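Participant: One predicted model, sequence on top.
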Amino acid sequence: LLDGHVIQVEARIQECMKGGLATGQCDRWKDMAKRALVSSMMSLYLIHMHNISEEQKTTANLLLHVLADIQIMEEWCGVTVIVWCSDAMGDAHKMQKDLIKAQLWMIWVFCITSR
């Protein structure tokens, strides 16, 4: 029963977003169980949470997750991601530069409020 409702809600969300423009954001932190996590959000929708505890915390790995999440946003949600926001420090800063090289049209902004 619940699965059917989830499918209906997701279909309505997709219909509302299709053809729109979106902003993306990612952040990395540890949860209560001390697992290292990266989550991506589109506008106000949580798109994906990656458990990266077993991965090396590198710029390249972060970029792979971000590009995969952008692909989900564009294909599943039918939006064009035009802005990406992440931390202004370390791997996230380098990832932003690499993201702009891969997606030349994208605007990049840094979130400094978490520092």
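Facilitator: Sure, I can see it. Quantities reported herein were computed from a predicted structural model and do not represent experimental measurements. Residues are numbered from 1 along each chain as shown.
Participant: For the rest of this, base every contact and every neighbour count on C-alpha atoms.
Facilitator: Noted.
Participant: Okay, and the nearest residue to S39 once chain neighbours are set aside sits in which element?
Facilitator: With Cα to Cα, 6 or more residues apart in numbering as the measure, M49 is the residue that lies nearest to S39, at 4.2 Å, once sequence neighbours are left out. Of the helices and strands defined by DSSP states H and E, M49 is found in strand 45-51.
Participant: try this one side by side with the last:
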Amino acid sequence: LSGCILNEEVAKADGAMRQEVQGRHGTGQCDRWKNNAKDSLITNTLNVELTPYLLNVTNISTLPKIAETLFNIILNLKEIELICEAFKVLLVAWCTD
């Protein structure tokens, strides 16, 4: 899938997610894991009423594995702004390990 077909599917999934989470309380979550290629990845998810919604995956293989890197990823991707403004979720916490 690519181009306009992919864009349409993303818009549909995004709209469905918005309907599910809008006006609810949620938490943000980050976790680091490795894929099959051994790349170090950070995933950011929104959790609303026991359901996780994937927001972004960032490859951090070339970056230092420190709290500042994680914090900058969250700020630069504007995850909190996305959750609160675009998805209209009241963010009550952000968790990481």
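Facilitator: Yep, that arrived. Just so it is clear, the structure is predicted and the values come from calculations on it, not from any experiment.
Participant: What lines up with the residue nearest to S39 of structure 1 in structure 2?
Facilitator: In the superposition onto structure 2, M49 of structure 1 corresponds to V57 when matched by TM-score structural alignment.
Participant: Please report the distance of its match from N35 of structure 2.
Facilitator: Distance from V57 of structure 2 to N35 of structure 2, counting by Cα to Cα, to the nearest Å: 11 Å.
Participant: In structure 1, what residue spans correspond to strands?
Facilitator: Shown for structure 1, the strands assigned by DSSP state E span residues 21-30, 36-42, 45-51, 80-87, 107-111.
Participant: To L62 of structure 1, which of those strands lies closest?
Facilitator: The closest of the strands of structure 1 to L62 of structure 1 is strand 36-42. By Cα to Cα, the value is 8.0 Å.
Participant: quick one: the closest one to chain centroid distance?
Facilitator: Put simply, strand 36-42 of structure 1 sits 6 Å off its chain's centre (Cα atoms, centre = their mean, to the nearest Å).
Participant: now that strand and strand 45-51, what's the angle there?
Facilitator: Following axes from the mean of the first three to the mean of the last three Cα atoms, to 10 degrees, one obtains 160 degrees for the angle between strand 36-42 of structure 1 and strand 45-51.
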